[in-house]
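>>> the following block contains a protein sequence and its predicted model.
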Amino acid sequence: MTSGGGYGDSSQKIDYVFKVVLIGDSAVGKSQILARFARNEFSLDSKATIGVEFQTRTLVIQHKSVKAQIWDTAGQERYRAVTSAYYRGAVGAMLVYDITKRQTFDHIPRWLEELRAHADKNIVIILIGNKTDLEDQRAVPTEDATEFAQKEGLFFLETSALESTNVENAFTTVLTEIFNIVNKKNLVADDNNNGGQSGGNTNSGSSLSGKKIIIPGPAQVIPEKNRMCCST
């Protein structure tokens, strides 16, 4: 099971490094989600991200030390050509929209198309509806996002960076799924090569098996989901 690491990296041995990108329109709360996860902070006067920034946080997943390297890509149109290069090497992606702004959800298919054009085809993707603290201003029904996530084979959660709701769940869902896929791949490689491959730093999506899991329903992470999906 996943357990939270400290905010900031320690001197412990790192078993895995997973790059995850945050994408979506400007002002949907990508930087706030990252700040909440990486530093447990939230700023009401957040400035627009220029270009690309990243933060790291180390977690323990199944007794292994996993460093999450989270890249915050600017949502403004004029930076999209610049940030497309940063999809390379990402093994996870978070597609973020604002539940109070329908346009940001309507743009999600375009962001998904761009992601799939530039990132490894087996990348683990979660759709995030942010700002659930503004429920009275909701413009995107949860059912719409659930339907889209099921159709595209994405994880889905609704979050509030302000209230720290489901932010940890969103990251640990993606990171644990990546971990399970990479570990399963390594086990297969060990069987085939007499232990010729073992867990180590993973900086490209080439080792991912591309198994997709759908989380039905709003704001839920189904426990032990790997048991549900990985039988052959």
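Sure thing, it's come through.

>>> from here on, just use CA atoms for contacts and neighbour counts.
OK.

>>> and the longest helix anywhere in the chain, what other elements does it pack with?
In the chain, ranked by residue count with DSSP state H as the criterion, the top helix is helix 167-193. With contacts taken as 3 or more C-alpha pairs under 8 Å, 6 or more residues apart in numbering; DSSP states H and E, helix 167-193 sits against helix 30-39, strand 92-98, strand 124-130.

>>> okay, those in CSV with mean neighbour count and distance to residue 164 next?
Shown next, in CSV, are these (neighbours: other C-alpha atoms under 10 Å; distance: least, C-alpha to C-alpha, whole Å):
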stretch, mean neighbour count, distance to residue 164
helix 30-39, 23, 7
strand 92-98, 27, 15
strand 124-130, 27, 11
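
>>> to residue 75, which of these lies closest?
Nearest of the helices and strands packed on helix 167-193 to residue 75, taken as C-alpha to C-alpha: helix 30-39 at 8.8 Å.

>>> below is structure B, check it against A:
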Amino acid sequence: MCIATSELYREEHEYMLKFLLVGDSDVGKDEIANFLGPSVSFTPNAFLILPKMTTILLEGKFVRLQLWDASGQGRFSTIIKSYSRGVQGILLVYDITNRWSFDGIRRWLTEIDEHAPGVPRILIGNRLHLEFNRAVPRREAEYFARKRNMQYFEISTLAYFNVHESITELARLVISRNGMHWLWKSFQVASLQDLCCRAIVKNILNVHAIDRLPIPSFLQLKVRSFASGADLCMSNVIKRECTTPYCNSASKYITRFVRSRNTKDHSRNANCDIM
């Protein structure tokens, strides 16, 4: 579940998705777009809006994302008329330290419902690293999103927290809602590497443990991509259990390693509490 780095960047991809970053000015939409890293490319157009291109891994598949940041372009009603064609996902962004930016989300939603009804969207509370200046309670934002059938993420580009996860979750939602996951999974026999990745995902407690696994970085990225879609239905995949000696031993080794690291971390935290 991560944005592909330059090491994994490819022009080839299974899907191309067009996302729109929406929100008041100075809520950090440009921070999110610029956070995507070295795999980002810039494509100027006549309207001087720069869509940012990057590639993510989702369940082992490369998905190309086109991110449009319409900051400073006037009313969203004008923007959505110009750029709603082909838009498949919308990220509604506000600043958790700015109450006015959160209240503005209602205005943006009104425009979205008028000009882009039915387009999947998620709500993002940006600048979580400024928690000490929070102006919008998390519970209020969660209730607001839940009432409108949106998922909610609080992120921080400065702390490298939840940015990749939120963007990947929107991609998963778009693909799932449009039925495209049936297309890529139909009559598919998973490779040995895919099976091993799924076996590892089943034996870890949370996605953050993947970064500590003693495996190459490109495999960590692939494992994370499977972790992001672990809740997707796999009934239309031709199922094969990971029964090879290599896969079994790898899964057992990974499980022992993660448990030992968790035990060490717990002991270290306990010692810190005593001190």
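Cool, got the structure. This is a predicted model, so every value here is computed, not measured.

>>> drop the TM-score for these two in here.
The TM-score (TM-score structural alignment, normalised by the length of structure 1) is 0.70; 186 aligned residues with a C-alpha RMSD of 3.0 Å.

>>> got CSV for the helices and strands packed on helix 167-193 of structure 1, with distance to residue 11 of structure 1 too?
Shown next, in CSV, are those (distance: least, C-alpha to C-alpha, whole Å):
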stretch, distance to residue 11 of structure 1
helix 30-39, 17
strand 92-98, 24
strand 124-130, 28
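
>>> right, so of those, which gets closest to residue 173 of structure 1?
The nearest among these, by C-alpha to C-alpha, is strand 124-130 at 8.4 Å.

>>> so what does that closest one touch, helix or strand wise?
Right, strand 124-130 of structure 1 is packed against strand 92-98, strand 155-158, helix 167-193 by 3+ C-alpha pairs under 8 Å, 6+ apart.

>>> so where is stretch 148-161 of structure 2 in structure 1?
Under TM-score structural alignment, stretch 148-161 of structure 2 corresponds to residues 152-165 of structure 1.

>>> mind putting the helices and strands packed on strand 124-130 of structure 1 in a markdown table, distance to residue 107 of structure 1 included?
Listed next are those as a markdown table, based on distance: least, C-alpha to C-alpha, whole Å:
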| stretch | distance to residue 107 of structure 1 |
| --- | --- |
| strand 92-98 | 8 |
| strand 155-158 | 16 |
| helix 167-193 | 20 |
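
>>> and those: which comes nearest residue 37 of structure 1?
Across these, closest to residue 37 of structure 1 is helix 167-193 (C-alpha to C-alpha), at 6.2 Å.

>>> quick one: buried residues of the closest one?
167-187 (16 or more other C-alpha atoms under 10 Å).

>>> angle of that helix against helix 30-39?
Interaxial angle of helix 167-193 of structure 1 relative to helix 30-39 (axes from the mean of the first three to the mean of the last three C-alpha atoms, to 10 degrees): 70 degrees.

>>> elements contacting the helix or strand that helix 167-193 of structure 1 is followed by?
Using DSSP states H and E, the helix or strand that follows helix 167-193 of structure 1 towards the C-terminus is helix 225-229. Helices and strands touching helix 225-229 of structure 1, as assessed by 3+ C-alpha pairs under 8 Å, 6+ apart, are absent.

>>> so how far is stretch 155-175 of structure 1 off the chain centroid?
Put simply, stretch 155-175 of structure 1 sits 9 Å off its chain's centre (C-alpha atoms, centre = their mean, to the nearest Å).
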